[in-house]
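> Could you look at this predicted model? Sequence included:
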Amino acid sequence: MHLTPEMASPGAAARDATAADFLGRLPLFTALPRADLERLCSMVQDVRLAAGEVLMAEGDPGDAMYVIAEGEFEVVKESGDRQVVLARRVPGDFIGEMSLLEQAPRTATVRALADSRVFRIGQDSFRQLLTASPGAAGAILRTVGQRLRSTEAVLVQREKMAALGTLAAGLAHELNNPAAAVRRGAGQLRALLEAWQQAVVAFDALGLDGERAALARRLQGESVERMAAPSALAPLIYSEREDELLAWLEELGVAGAWELAPVLVSAGWQAGSLRQALAGFEAAHLPAVVHWLAVTTAVHDLLGDIDRGSARISELVGAVKRYSYLDQAPIQRVDVHAGLEDTLLILRHRLKQGVEVVRDYAPDLPRIEVRASELNQVWTNLVDNALDAMGGRGKLVLRTYARPGQAVVEVIDDGPGILPEIQHRIFEPFFTTKPVGTGIGLGLHIVYNIVVLEHRGQLQFESRPGRTCFRVALPIDMPPTAAAP
């Protein structure tokens, strides 16, 4: 980037005349008297950039605004590992005015798309412009308002899509484990079916009388029940029991004893207890009975794995449908606790890192009338912020209670808290304490809009080191003005 110095130079007069002619044609400067315009042009800097150069970077001090004379620029904002294009600016547009007005860091990056030229208006010159031309001040404020609305709309949609992507990634992670368990169980079951059929044929060929056949069925039922709720054994004890049982099975001449011993130990059998349970069978029948017992237990165990895995998948899919209120009316009465639980289920991948969730739910909390899917976005944003504040480890408290005409939800974390000097800004759009690229500062702003503006509720917070509480109070019946589209 090349700056033409502001101090007098041989070409300064010609430059000022060019700048005055150009700026004088723009609506922003038309109401400015010629003498004031020329004085302003004597104070601006002529800046030239090559294609690809950055005029201003997100986070830089907001110390000037720029008027584009030649070329084209794009305005982008970091969002995670991607850049969101907010706008393109062409000759006659001005940029950088928002940060200059607020005396705040730049909220976006501006990059030249082609070889470009701009006029830089510094802070002192900007103040003089606003003082000398109320029309210019009005034009700048109108432009700022339009750009804020446009930028917010783009980034709110981007924030929603990013949140959806995060939820989808977490859901995929959660679905992967039960899906893998189902597939693994189905594959093992397919491989075991032939052995199971052979064991059943051999068992039936024994021609057991009714009493012994009933005993075998009872032992099978006990094995399946124990397998479904196994007792936790220390590895050393498990290994000792497996070795003892393997030795006894080999002594009986049971085929594949080394594969069957672990199954029987997992079902709670020891060599002594199994020998005692099978005492009513003839010695010649024991190999076939034990083989049948172990294989059928293994089959039932695999079926249990498949059932649990598919149930978990069904639970997750159901949570997503409830969370999004798919195919349901936008406004309805909902169970706040169910919404909180669905949110926790969808964010479960983040809770596994070391977060203790404490639920302090009021049993008599009434159902409330809300825009259901938007309310779940409130819980998601608040819980997600709490997890970020705790660094993924700590205690998360969800508390609910009723007040006259209201249902109240508190989301409490034991993170470091919010600094007192920034607490008054946390609901502002684009305000964030996170590093550039890791947050665009709309999460709490969206929460505020949904709770306060759309539902006519209340949103409060208290924060100190070790405890931050966000309190959402929502009317039990949605006010007519809130329900209107």
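Thanks, I have the structure now.

> drop to CA atoms for contacts and neighbour counts, all remaining ones
Fine.

> tell me the SS of Ala51?
Ala51 carries the three-state label coil when classified by DSSP: H, G, I helix; E, B strand; the rest coil.

> Can you tell me the closest non-neighbouring residue to it?
When the adjacent residues along the chain are set aside, Ala51 lies closest to Ala114, with 4.1 Å between them (C-alpha to C-alpha, 6 or more residues apart in numbering).

> how many neighbours does the residue nearest to Asn381 when sequence neighbours are not counted have?
Among residues not flanking Asn381 along the chain, Gly443 sits closest, at 5.9 Å (C-alpha to C-alpha, 6+ apart). The criterion is other C-alpha atoms under 10 Å. On that basis, Gly443 has 27 neighbouring residues.

> Next up, a structure to set beside the first:
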Amino acid sequence: MVIDVKLLLLYESEELTIAADEIVFNEGSQSDHYYQIKSGSVKLVNSFSGAEFTHAYSYKGDSLGEEFLLSNHPFSYTAIARKNTVVFRLSRNKFLQIIHKYPDAQFNLLQIMGARMRYKNIMMYAIATLAPRQKILAFLKLYKEFKYYPGSLPYEIPFTRQEIANMIGIRVETVIRNIKELEKNGELKIIKRKIFI
């Protein structure tokens, strides 16, 4: 959780209920609010020519789009509820008041933004330079690490093959074929169609 819910309520954030597949905010629109997920989940996407590229999936406690709020730029992706979702929405001015007045909130925000930048840098390199099998494996390992899952215990990847394809920019058939090869090589496990790494 980036900003404590008590602070969000103290600063009069709104609770918005968003139905599955409805938009939280659109790519290109001006960022004038801070968003934090109370329940549900949201995907961050770009769509073009019928294709979709997924940047990330966000869950309870995650913030959305604060980098655009802080930089005063329009959103560069669209946020879509994956299922019925409730978000806190806080005005820019009140968000900035919290960040200035509460160092813990500011530090949490900086930590999360730093972790996201690291994730994006590693994924950009993997997507740009690696073969499909290495892209998939790099993504799965990085996602497990990004979710702070400890060590060598098996971690269930919460994505479908299509969602993995959308996140690394390759065809779903390529993901399916390479997931089978990775399992055959012992680099991951498939149990009841679920991927574990």
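Great, that's in hand. Since this is a predicted model, take the numbers as computed values, not measurements.

> picking up where we left off before, show me what the residue nearest to Ala51 of structure 1 aligns to in structure 2.
Using TM-score structural alignment, the partner of Ala114 of structure 1 in structure 2 is Lys83.

> Its match belongs to a strand, doesn't it?
No - read with three-state DSSP, Lys83 of structure 2 is coil and lies in no strand.

> Now for it: which residues touch it?
The neighbours of Lys83 of structure 2, taking C-alpha atoms under 8 Å, 6 or more residues apart in numbering as the test, are Ala19, Ala20, Asp21, Gly40, Ser41, Val42.

> switch to 10 Å and redo it
Lys83 of structure 2 makes contact with Ile18, Ala19, Ala20, Asp21, Glu22, Ser39, Gly40, Ser41, Val42, Lys43 under the criterion C-alpha atoms under 10 Å, 6 or more residues apart in numbering.

> How about the last one: what's its closest non-neighbour residue?
By the measure of C-alpha to C-alpha, 6+ apart, the closest residue to Lys43 of structure 2 outside its immediate chain neighbours is Tyr57, 4.4 Å from it.

> which residue lines up with the one you found in structure 1?
Under the alignment by TM-score structural alignment, Tyr57 of structure 2 pairs with Arg88 in structure 1.

> correct me, but its match touches Thr109?
No - in terms of C-alpha atoms under 10 Å, Arg88 of structure 1 does not count as a neighbour of Thr109; the distance is 11.5 Å.

> Give me the more crowded residue out of those two.
Neighbours per residue (other C-alpha under 10 Å) separate Arg88 of structure 1 from Thr109, with Thr109 holding more: 22 against 15.

> For Arg120 of structure 1, see how far away the nearest residue to that one once chain neighbours are set aside is.
Computed as C-alpha to C-alpha, 6+ apart, the closest residue to Thr109 of structure 1 that is not its neighbour in sequence is Ala57, at 4.3 Å. When distances are taken as C-alpha to C-alpha, to the nearest Å, Ala57 of structure 1 and Arg120 of structure 1 turn out to be 15 Å apart.

> Show me which of the two is the more surrounded one.
More crowded of Ala57 of structure 1 and Arg120, by other C-alpha under 10 Å: Arg120, with 25 against 18.

> List the residues that contact that one.
Arg120 of structure 1 makes contact with 3-4, 41, 43-47, 63-68, 94-96, 126 under the criterion C-alpha under 10 Å, 6+ apart.

> For it, give its distance to Glu97 of structure 1.
Using C-alpha to C-alpha, one obtains 11 Å as the distance from Arg120 of structure 1 to Glu97 of structure 1.

> Identify the contacts common to these two.
By C-alpha under 10 Å, 6+ apart, Arg120 of structure 1 and Glu97 have these common neighbours: Asp63, Ala64, Met65, Tyr66, Val67, Phe126.

> returning to that earlier point: and the match of Ala114 of structure 1, how far from Met124 of structure 2?
With the distance defined as C-alpha to C-alpha, Lys83 of structure 2 ends up 28 Å from Met124 of structure 2.

> What of Leu182 of structure 2?
Leu182 of structure 2 sits at a distance of 21 Å from Met124 of structure 2 (criterion: C-alpha to C-alpha).
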